[in-house]
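> dropping a prediction and its sequence here:
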Amino acid sequence: MKEPTILDFVKALLTPWRGRPPAIPPLEEPSITSPLPPSDEEVVVVSTEVPSAPEPGPAKKPAPQHEASEPFRVPWLSLSAVGLALLAQALLEPPREGSPLVAVGIYGLALVALLAAIWKREWQIPVLENETPPTVLPLKVRTRAALLAAGLMPFAFLALGGNRFTPLNLILWLGCLAATLVAFLLPVSSGRGLRDWLNKLRQSRWTISISRWALVLALATLVVAFYRFYRLDSVLGEMFSDHAEKLLDVADVLQGQTSIFFPRNTGREAFQMYLTALIAVVAGTGLSFISLKIGTALAGMAALPFIYLLGKELGGKWVGLVAFLLAGVAYWPNVISRVGLRFPLYPMAVAPALYFLIRGLRHGQRNDFIWAGLALGIGLHGYSPTRLLPFVMGLAVGLYLLHRHSRGRRWATVWAFGALAFTALVVFLPLLRYMVEQPDMFAFRAMTRLSAVERPYPAPVWQIFLSNLWKALIMFFYDNGSIWVHSIPGRPALDLFTAAFYFLGLVIIVLRYVRERHWVDIFLLLSVPMLMMPSILSLAFPEENPSLNRTGGAIVPVFIIAAIGLVTFLQTLKNHVHPRWGQVFSGLVGVGLLAAVGYQNFDLVFRQFDRQFMAGAWNTSQIGHVIRAFADSIGNPDTAYVVPYPYWVDTRLVGINAGYPLKDYALWPEDFEKTLEQPGPKLFILKPEDQAALEKLRALYPAGSLYYYDSHREGKDFLIFFVPPQTP
């Protein structure tokens, strides 16, 4: 029989419905199987059928026992693909020496090795679990609840005017939302489960069963929590001007100003302000930097369980776990969660919205569509880039409909997506009211980047768009931008290992789509640039692209794709290294790779980023501590001042660090004479270069003393001019 050639393989890939490459053995699970030992939840089915007696014939010698003595079989092609991808990515790590084209060429060789490994059946392409039919997508609602929701909506919309939450409009809005949920959500059980649970609580003895998989998840959660909360007080160690704006908004909330949209500093959605206000009161941290950081760190953590669930939905529990770990320890999501700004609210909305939507499309569960709409609506109150999420979700539904041929299923899906959109609209209602009242303010910040409102386009729009798109797509491997306050300028957005497996995962998903034509694969690929559009569409300011904050929604698909690449590689080792020890070997390799990922990302966040950020940030915390020490000893907070100087400290941040968050310590030189009326000692903080202001102070206060404060940070020293109490 003629051996198949590479031409046959290419033909099979390009014509998946008429021919296929040599059969790839399916995995034990419908998705990706575990390279580690099975959990307690897994069941092994043993056949009880008695084999028929063999027909008589010549005696045969017993088959030789190879399992115990068979040597290790090295999957050279698969190892070459991984090794070449790691080598290519290592050449793109800073400091880069030589042309990046060399790395591109090596990545090309990795691609060839991976294709050959798949052709030789070393590297298996995982099989997606089949979708379940839409048995619970009836085109009906609870009529009374739906009529109540429709009746309350216009009254809630009108009452939400004036950019204020009030008791009346909150009752109307939340009542409309509750009626919407009652109208659309279907019952998931008859209530017997709740009764059983209550009966168990009444028992005198409780039995708690914990599976090995639950212990694995608990350990992974502890690791991720360490990375997200370790040194949260000192990384980041300083605030910048955006933090002052946020804390002033939070102060407004604590003083009873319950805004729907906060127009300060070009406008901000309300979610972070109310979350921080809650933390400031409950945790007792007050109006402080740590209050902001606790809130955003929790928001970053909230996305991770849904990354696990979505990875499990698309590739099995091991893909979910690896995606959870990769995203949990990674430098990119970790840094944007520590800045204390709204950045992690974007992936926090994307992860549950996409999880529930994809699960709803794949399994026909209407409730999933409603939960997706709820996640979308809440996300729109978080961070402005989330406004692209409805388009991403629409893309998922459009691709699903294009790949489905059942007319009934299409209509059921369209109806369910309509219910999703209505639910999201109800949650979005307060912002919709503000958008109608103040359309310019609502869209101002986005329009300054998208249009020529603030400055003209530096080049033809189509050229800027294509350039931005290319830079965003390669940021995972090459350059994540130059914004130093939330990234390490010039380095890739992913660590060496995650970037390499992300590349391999992309190839696997492309090949699987070519063969299987499954809508999830093409959506997973297209969702990455779609979720990065808030950065790509920075057409008036292309130097701001790429940025880790506005591309944050892509965290969700990127780390799932990387996990698919890593888990399928470990599966390859398990299946081809050795019949008995392959599972142990692949498990050890997996732990080693994850440990290497953790080590590099720890270094990126807690050494490289911390050192670079502190070198660029102004030391308002040190100035604040000096003023606080003065106020707690011989002076008071009203007789300390900071003399402003161009491109120096934000004097509002000095007050926050000193413990007086609503006080601006700025005192301009032309106002020095006003301090003569103040009794008692006085303290003036100056930049060393501001000799003119220093001479003026010496002229006003001849008895004053000058001290030089050594900050132990290059270029961050400052002067302290102390005026003793005047003698009568």
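That came in fine, so what should we check first? Numbers count the residues shown, from 1 in each chain.
> CA only for contacts and neighbour counts going forward, please
Noted.
> checking Leu706 next. Helix, strand or coil?
Per DSSP: H, G, I helix; E, B strand; the rest coil, the secondary structure class of Leu706 is strand.
> so it touches Pro724, yeah?
No - between Leu706 and Pro724 there is no contact, the gap being 11.5 Å when judged by C-alpha atoms under 8 Å.
> and Phe289, what is it in contact with?
Counting by C-alpha atoms under 8 Å, 6 or more residues apart in numbering, Phe289 touches 239, 243, 340.
> circling back: which one's more surrounded, Leu706 and Pro724?
Taking Leu706 and Pro724 together and counting by other C-alpha atoms under 10 Å, Pro724 has the greater number of neighbours (17 against 14).
> dump the residue contacts of the nearest residue to that one once chain neighbours are set aside.
Once its chain neighbours are removed from consideration, Pro724 has its nearest residue in Pro681; the separation is 4.6 Å (C-alpha to C-alpha, 6 or more residues apart in numbering). By C-alpha under 8 Å, 6+ apart, Pro681 lies in contact with 634-635, 639, 722-726.
> what is the neighbour count of Leu101?
Leu101 is surrounded by 12 other residues when neighbours are defined as other C-alpha under 10 Å.
> ignore the last one, Leu254
Counted by other C-alpha under 10 Å, the residues lying close to Leu254 total 19.
> surely it meets Ala277?
Yes - counting by C-alpha under 8 Å, Leu254 touches Ala277, with 6.4 Å between them.
> now for the helix or strand harbouring Phe684, which elements pack on it?
Phe684 is located in strand 682-686, with elements delineated by DSSP states H and E. Contacts of strand 682-686 with other secondary structure elements, assessed using 3 or more C-alpha pairs under 8 Å, 6 or more residues apart in numbering; DSSP states H and E, are made with helix 620-632, strand 640-642, strand 718-723.
> elements contacting the second one?
Right, the one you point to is strand 640-642. Contacting strand 640-642 under the criterion 3+ C-alpha pairs under 8 Å, 6+ apart are the following elements: helix 620-632, strand 682-686.
> nearest to Ala110, of those?
helix 620-632 (48.8 Å; C-alpha to C-alpha).
> what's the closest one in contact with?
Counting contacts by C-alpha under 8 Å, 6+ apart, the residues touching helix 620-632 from outside are 238-239, 636-637, 640, 649-651, 653-659, 683, 685, 711.
> stretch 529-539 now?
385, 388-389, 392, 449-451, 457, 461, 464-465, 468-469, 472-473, 544-547, 550-554.
> same check on stretch 637-646?
Under the contact criterion C-alpha under 8 Å, 6+ apart, stretch 637-646 has outside partners 627-628, 630-631, 651, 665-669, 675, 678, 680-687, 690, 693.
> adding another structure so you can compare the two:
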Amino acid sequence: MKGARTQAGSALMIGSAGFLAVLAQLRLDHSPREAPDPWGLALYAWAALLLVWALARTPAWLVVEHPLREAVPDLPTVRWPWLGLSVGLMLLAFLDSGGNRFRLLGVIAWALSVIAWFVAWWNGPLPRVPRDGFLVRGHHWLLLLLLGLGIGFRYWDLWNLPLDVNSDHAEKLLDVRDVLNGEYRIFFPRNTGREAFQFYLAAATVRLLGMPLHKFTLQVGTAFIGLLLLPAMYFLGTALWGRHGGIWAMLLSAVASWAVIPSRAGLRYPFLPTFAAWSLAFLVRGLRTGRRVDFLWMGFFLGVGLYGYSPFRGMLAALPAAFLVVWLAQRGWRTPEGWRRAGDFLIGMLTALPVLTPMLRFIVDFPEVFFYRLMTRVSTWEKPIEGNPLFILTDNIRRALLMFHWTGDEVYVATIPLRPMLDPVLGALLLLGGVAAWLWMLHHRDPVPLAGLMAGFVMLLPSAYNLTFPRENPSAVRAAGALPAVLVFAALVPALWTARWSRIGGDGRRWIGLGMAALLAVALIRLNADRIFREYAQIYCQIALNASDAAEILQGFYAGGGPEANAFYVAYPYWFDSRLIGMWLGDLDWPHTIWHEDLPQAVEAHQRLPGPKLYLVHPEDRASLALLQAAYPQGWWVLRPRTHCEGLGILVFHAPPGPF
């Protein structure tokens, strides 16, 4: 009876801590940007103390099924002939990758070198189908449900959200077109330089699915990459906190707006958190099991991720830092097993080398192109650093650490501007999860969660090291390498809750406890759906430039018999990219763009063209409108408002046929 009262009391305190933490986050969410609300900070401190009291009072809450059992160490073997073959094939792939080009011989050698490397270092059992086949258990259906939820959040109404896009999309479509035309680059130098993965994925989407060169083609691919985050988070959560942790981490990654919005944007953003999650998951598995095989897969995903989005390069530091902090905490230098594990980790890191062979050749040939984007942010390559670099970095790190609960990114493309990265419930779970993680480590004498903490901190640096343009920090997309760590720590408290109530007999208390967990899941789904499909959608639509409306006006002119050569876009500073008009019209090279300063000379030539004419003019470009009215006295104009939301419309000037 006493145990039941203690159990109920602890549950009440944990629930109260969660309630106070949500109230605290709501206060911070609505506090001014100049300073956080002190009442929000006080409520968070109170919530943390309540959680510590509850978990310390009832340590049974910190017990779940052991995340992964310590494996019997594999023999530290190496197959030297296969290693020699891998190195030789790497050299061949390196030599054949000159001139920033993939070639058939080099690609074959590249793929075989990776396979040979795995064969050389593989010292565990080979994957095999169980004798009794795959048994479908209850939690497998739950995982499929979560996968379906993630698909819905990433693909529902994908055509319209986001509808209009920006110049980055136009640049990427040109790169995809280059691939389709046989220009198989390793690194794409256009637009300050871009890694190749997205362009080959989009080109494959065009070839296999028959899709056009369109922003939607980019979105389909990036949403798929974003979906791959879910199984990675399940593996990471399971490796850290057990099966319940994996399920909650997968749920959070399925719905969290910080994970979903960038995957819908059609840019390279989701490559960063997805491959960071896969790399970190196998690092944690390697730390748990001591198996070299896990470290090999860690290195493989490290190499693949470096073809995705440039801030992923931070994982080259994050993984060693994460391993080192755990190895030191375990005093690995004192035992042969510790040194063996360190050697296997080093082999895992070196596994990225065969995967990166073509990229290494590009770096050797064109280092200034590869490092250009980085150097313009950490040096004076583009502009002087205004202030003391150490002070700027310190302030950047401070603001990056506050991005989850208070500060936010001001860029509208992949986040809700100037709002915390996390919704109020998820923000509360992150803080409580951080507190619970320290209690977990003390209770279990388990330093492995430090790996997630360290990796998450290091992966904030691609945003925080921006010394030249500190206003770009915090960046929702460049700091997204920290997303896996954020979500897996946020998953801990609900994982402890469901694990505890699942162990209790089938009385009413169990179903009440699990019912509260279900309500938490519903709240997370509802909050993030509102953030993505209402709040973000409205703000994005109002800010994004409406090239789709321009294309719709032109299509109406063509459908009414107007000659295609007689419809023009009068370009104006900071208005939409004319290539995006061409994208909507099915021609990226749509040629009928006139810079507003060149309009007087262009109109003289246009007056000799037979048939009606149409000009798209910026609403603030009164000089061009006056010029057109003078050139075409019988012409008229109308302000076409936005189709889908409030915002800047388009002045449409109609010139009737005939001499002027």
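Cool, the structure landed. Every value quoted in this text rests on a predicted model; they were computed, and no experiment measured them.
> so how far is Pro557 of structure 1 from the counterpart of Arg243 of structure 2 in structure 1?
When the structures are aligned by TM-score structural alignment, the residue of structure 1 matched to Arg243 of structure 2 is Lys317. The gap separating Lys317 of structure 1 from Pro557 of structure 1 is 16 Å, by C-alpha to C-alpha, to the nearest Å.
> now swap in Leu686 of structure 1 and tell me
Distance, Leu686 of structure 1 to Pro557 of structure 1, by C-alpha to C-alpha: 49 Å.
> now Ile336 of structure 1
The gap separating Ile336 of structure 1 from Pro557 of structure 1 is 17 Å, by C-alpha to C-alpha.
> returning to what we had before: going through the contacts of helix 620-632 of structure 1, which ones are buried?
238-239, 636-637, 640, 649-651, 653-659, 683, 685 (16 or more other C-alpha atoms under 10 Å).
> tell me which of those residues fall in helices.
Using DSSP state H, the subset of those located in helices is 651, 653-658.
> so the residue with the largest distance to the centre of structure 2, which of the three states?
Distance from the centre of structure 2 peaks at Pro659, with 55.9 Å (C-alpha atoms, centre = their mean). Put simply, Pro659 of structure 2 is coil when judged by three-state DSSP.
> which residues touch it?
Neighbour list for Pro659 of structure 2: 607-608 [criterion: C-alpha under 8 Å, 6+ apart].
> and after the lengthiest helix in structure 1, which helix or strand comes next?
When every helix of structure 1 is counted residue by residue (DSSP H), the longest turns out to be helix 407-437. Counting by DSSP H and E, the element after helix 407-437 of structure 1 in chain order, helix or strand, is helix 439-450.
> residue range for the next helix or strand after that following helix in structure 2?
Per DSSP H and E, the first helix or strand lying C-terminal to helix 439-450 of structure 1 is helix 461-473. Matched against structure 2 by TM-score structural alignment, helix 461-473 of structure 1 falls on residues 389-401.
> list the buried ones in that stretch?
Taking 16+ other C-alpha under 10 Å as the basis for neighbour counts, the residues of stretch 389-401 of structure 2 that come out buried are 389, 392-393, 396-397, 399-401.
> contacting residues around the residue most central in space within structure 2?
Nearest to the mean C-alpha position of structure 2, counting by C-alpha atoms, centre = their mean, stands Pro270 at 3.1 Å. Contact analysis of Pro270 of structure 2 by C-alpha under 8 Å, 6+ apart lists 222-223, 225-226, 259, 262-263.
> what do we get in structure 1 for it?
Checking TM-score structural alignment: Pro270 of structure 2 goes with Pro344.
> for Arg340 of structure 2, same thing?
When structure 1 is aligned by TM-score structural alignment, the residue opposite Arg340 of structure 2 is Ala412.
> what's the local residue count around the nearest residue to its match once chain neighbours are set aside?
The shortest distance from Ala412 of structure 1 to any residue other than its chain neighbours is 6.1 Å, reached at Leu137 (C-alpha to C-alpha, 6+ apart). Residues contacting Leu137 of structure 1 under the criterion other C-alpha under 10 Å number 19.
> Leu137 of structure 1 matches what in structure 2?
In structure 2, Leu137 of structure 1 lines up with Asp74, judged by TM-score structural alignment.
> looking at it, that match is touching Gly124, isn't it?
Yes - taking contacts as C-alpha under 8 Å, Asp74 of structure 2 lies within contact range of Gly124: 6.1 Å.
> mutual contacts of the two, please.
Between them, Asp74 of structure 2 and Gly124 have 291-292 as joint contacts when contacts are counted by C-alpha under 8 Å, 6+ apart.
> my guess is Trp117 of structure 2 is in a strand, correct?
No - according to three-state DSSP, Trp117 of structure 2 belongs to no strand; its state is helix.
> what does the strand holding Phe684 of structure 1 correspond to over in structure 2?
Aligning strand 682-686 of structure 1 against structure 2 (TM-score structural alignment) gives residues 613-617.
> now do stretch 614-625 of structure 1
For stretch 614-625 of structure 1, the matching stretch in structure 2 spans residues 541-552, with TM-score structural alignment as the criterion.
> if we can go back for a sec, I'd like the helices and strands packed on strand 640-642 of structure 1 as TSV, with distance to Arg362 of structure 1 appended.
As requested, these are exported to TSV (distance: least, C-alpha to C-alpha, whole Å):
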stretch	distance to Arg362 of structure 1
helix 620-632	52
strand 682-686	63
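> what's the most buried one of these?
Of all these, strand 682-686 has the most neighbours on average by mean count of other C-alpha atoms under 10 Å, namely a mean of 23.
> endpoint to endpoint, the match of stretch 614-625 of structure 1 covers what distance?
The first residue of stretch 541-552 of structure 2 is 16 Å away from its last residue (C-alpha to C-alpha).
> nearest to Phe523 of structure 1, of the ones in helices among the buried ones among the contacts of helix 620-632 of structure 1?
Taking C-alpha to C-alpha as the measure, Phe523 of structure 1 sits nearest to Leu653 out of these, at 44.0 Å.
> what do we get in structure 2 for the closest one?
Aligning on TM-score structural alignment places Leu653 of structure 1 opposite Leu580 in structure 2.
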